[in-house]
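Asks: Sequence first, then the predicted structure:
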Amino acid sequence: MTWHFTEDTAAFRTAAGAHLAAEPTRNTVVLTRMDGAARLGWWAGPDDRVAGVLAVSGAGDLDLGATTEEAARALASRPGEEPVRVRGETAAVEAYARASGRPWKPVVRMRLFRLGVPVPPDPAPAGRHRTAAAPDIPVVAAWTREFAAAIGDEPAEDYTGFAAERISEGRLVLWEAPDGRPVSMAAVSRTSEGQARVHLVYTPPAERGNGYAAGATAAIGRVAADRGATRILLFTDLANPTSNALYRRLGYRPVTDHLGAEFTGTAG
């Protein structure tokens, strides 16, 4: 029983492909991040059956996919495994944190949802959606910075490239008010293993309470389906009951809870 690591995405797919395919929804973060990951890993039991996967970002953050508590504890006991931030399903992250012996704190508690039967917003918001275009890059970049700050992340200085990538690939929609002003946005990941994940749902504070986020979310779900996604996912912050209720009304159903943990020191 051991963890294996590689920087080669093809090698990771060969070793962990059956596990990824068996649990694509629970492995959504690893699947969407593995092509840009600094390191990938899988945990194999005595029968060589994979029971855990992970992706490490360039900044050293650790994302766990569908991973057993046993595998998480084994990972924490490895010398040199001291990421500052770990994210994944709650039970696995808590098992990792406790086994590490390091002081830590929960930073965010999330819930993963999957779209069942789509339900149109009721009442329908005023205005319409449209696919974002190159002239929208400045406003999308500015809103992305606001979004990062709103969810407690340390915002980057410039999100121009981030916005341009999603817009150039047709993966971001804007909701326009009746007067043509953009008032909300939503994006979707590239489709991988038949699934895509909605993200970057944001409405500036002055425009909230009008149902614009519901319109943008429903629209980006249709975009994902049109692009071949058969499973459409999203994460919500459990501390935000408004968004959790919104997504349920749109037809999203809970899959599993996630935890983001931050380590504040070394093992005693």
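Replies: Thanks, I have it.
Asks: Every contact and neighbour count from this point should use C-alpha atoms.
Replies: Will do.
Asks: quick one: secondary structure of His129?
Replies: strand (DSSP: H, G, I helix; E, B strand; the rest coil).
Asks: Might one say that it is in contact with Thr217?
Replies: No - judged on CA atoms under 8 Å, His129 makes no contact with Thr217 at a distance of 9.9 Å.
Asks: And here is the other one:
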Amino acid sequence: MKIYQLTAVQRVSTASGYLRLATESDRSLLIEWLSAFLSEIDQAVSEDVEHQVDNRLKEQNTYFWVDSTPVSVASGKQVLPTIGRINLAYTPPEYRRQGYATACVAALSQKLLEGMPPLFPNSRFSQSHSQSYLSSDWVSPHLRLAPILIHLKCID
């Protein structure tokens, strides 16, 4: 796993739509999409998917990118005061190559960045820069983080 320092998010996607928190009414869609995601990364899909979805809904950490209908999903949360984690990003095949995942992850990254305190609260640097760290646990080599996060520095 690598950890990246995020200092700013630059919107490079021109995808229309907006970020929306997943709700209980999205449960069946989340189960379907999480199952598809797990299949695509060669992870076993089990009955545990429903439990995972229920936890995500309870923790309110899963968001859809909506362009008249949900077209992409990402989960992320603040795990420590200056550390956020995005651990799911999925777009169904029929919505791919339209910038939806890029827009979704960028908006969620910005949301996480805005919710975190400055790294150095008593310095002049913190007055003009908010910083956080994002960790990625994507294990599949065919999944790539779109070029939406700028000013990243890998911290091994």
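Replies: In hand now; what should we look at? Computed from a predicted structure; not experimentally measured.
Asks: Provide the TM-score value for the superposition.
Replies: After superposition, the two chains reach a TM-score of 0.76 (TM-score structural alignment, normalised by the length of structure 2), with 141 aligned residues with a CA RMSD of 2.3 Å.
Asks: His129 and Thr217 of structure 1: which has the busier surroundings?
Replies: Thr217 (31 against 21; other CA atoms under 10 Å).
Asks: corresponding residue for Ala103 of structure 2 in structure 1?
Replies: Alignment note: Ala103 of structure 2 maps to Gly215 in structure 1; criterion TM-score structural alignment.
Asks: In whichever helix or strand that match is part of, which residues are buried?
Replies: Here Gly215 of structure 1 sits within helix 212-226, counting by DSSP states H and E. By neighbour count on 16 or more other CA atoms under 10 Å, the buried set for helix 212-226 of structure 1 is 212-221, 223-225.
Asks: Tell me the mean distance between the helix or strand just after that helix and structure 2 once they are aligned.
Replies: On the C-terminal side of helix 212-226 of structure 1, the nearest following helix or strand under DSSP H and E is strand 231-237. Superposed on structure 2, strand 231-237 of structure 1 shows a mean distance to its aligned partners of 2.9 Å (mean CA distance after the TM-score superposition for structure 1).
Asks: so what's the aligned residue in structure 1 for Cys154 of structure 2 up against?
Replies: When structure 1 is aligned by TM-score structural alignment, the residue opposite Cys154 of structure 2 is Pro254. Pro254 of structure 1 sits next to 111-114 when contact means CA atoms under 8 Å, 6 or more residues apart in numbering.
Asks: Next secondary structure after the longest strand anywhere in structure 2?
Replies: As assigned by DSSP state E, the longest strand anywhere in structure 2 is strand 70-80. Using DSSP H and E, the next helix or strand after strand 70-80 of structure 2 towards the C-terminus is strand 83-90.
Asks: what about the alignment partner in structure 1 of Pro141 of structure 2, which helix or strand?
Replies: Mapped onto structure 1 by TM-score structural alignment, Pro141 of structure 2 lines up with Ala239. Here Ala239 of structure 1, judged by DSSP H and E, is contained in no helix and no strand.
Asks: so which of the contacts of Pro254 of structure 1 hold up in structure 2?
Replies: Using both residues aligned by TM-score structural alignment, their matches' CA atoms under 8 Å, structure 2 keeps these contacts from those: 112-114.
Asks: nearest to Thr6 of structure 1, of those?
Replies: Leu112 (27.1 Å; CA to CA).
Asks: Setting the sequence-adjacent residues aside, check what's closest to that closest one.
Replies: Spatially, and ignoring its direct neighbours in sequence, Leu112 of structure 1 is nearest to Phe235 (4.6 Å; CA to CA, 6 or more residues apart in numbering).
Asks: quick revisit: burial check on the match of Pro141 of structure 2, number of neighbours?
Replies: Other residues within reach of Ala239 of structure 1, judged by other CA under 10 Å, total 11.
Asks: right, and it touches Arg109 too?
Replies: Yes - using CA under 8 Å, Ala239 of structure 1 is in contact with Arg109, at 7.3 Å.
Asks: What lines up with Ser25 of structure 2 in structure 1?
Replies: Looks like Ser25 of structure 2 aligns to Pro135 there (TM-score structural alignment).
Asks: correction: Ile41 of structure 2
Replies: Using TM-score structural alignment, Ile41 of structure 2 lines up with Ile151 in structure 1.
Asks: other SSEs contacting the host helix or strand of Val93 of structure 1?
Replies: According to DSSP H and E, Val93 of structure 1 maps onto helix 90-100. Secondary-structure packing of helix 90-100 of structure 1 (3 or more CA pairs under 8 Å, 6 or more residues apart in numbering; DSSP states H and E): helix 69-76, strand 252-263.
Asks: The first one corresponds to what range in structure 2?
Replies: Using TM-score structural alignment, helix 69-76 of structure 1 lines up with nothing in structure 2.
Asks: Likewise for stretch 98-108 of structure 1?
Replies: Taking TM-score structural alignment, stretch 98-108 of structure 1 hits no residues over in structure 2.
Asks: That stretch: which residues count as buried?
Replies: By neighbour count on 16+ other CA under 10 Å, the buried set for stretch 98-108 of structure 1 is 99-100, 102, 104, 106, 108.
Asks: Could you do stretch 50-61 of structure 2 as well?
Replies: 50, 53-54, 56-57, 60-61.
Asks: and what of stretch 12-28 of structure 2?
Replies: So stretch 12-28 of structure 2, judged by 16+ other CA under 10 Å, has buried residues 13, 15, 17-20, 22, 27.
Asks: Arrange the residues you listed in a markdown table, one row each, with distance to Ser128 of structure 2 as further columns.
Replies: A markdown table is the format used below for the buried residues of stretch 12-28 of structure 2 (distance: CA to CA, whole Å):
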| residue | distance to Ser128 of structure 2 |
| --- | --- |
| Ser13 | 25 |
| Ala15 | 29 |
| Gly17 | 29 |
| Tyr18 | 27 |
| Leu19 | 26 |
| Arg20 | 28 |
| Ala22 | 32 |
| Arg27 | 40 |
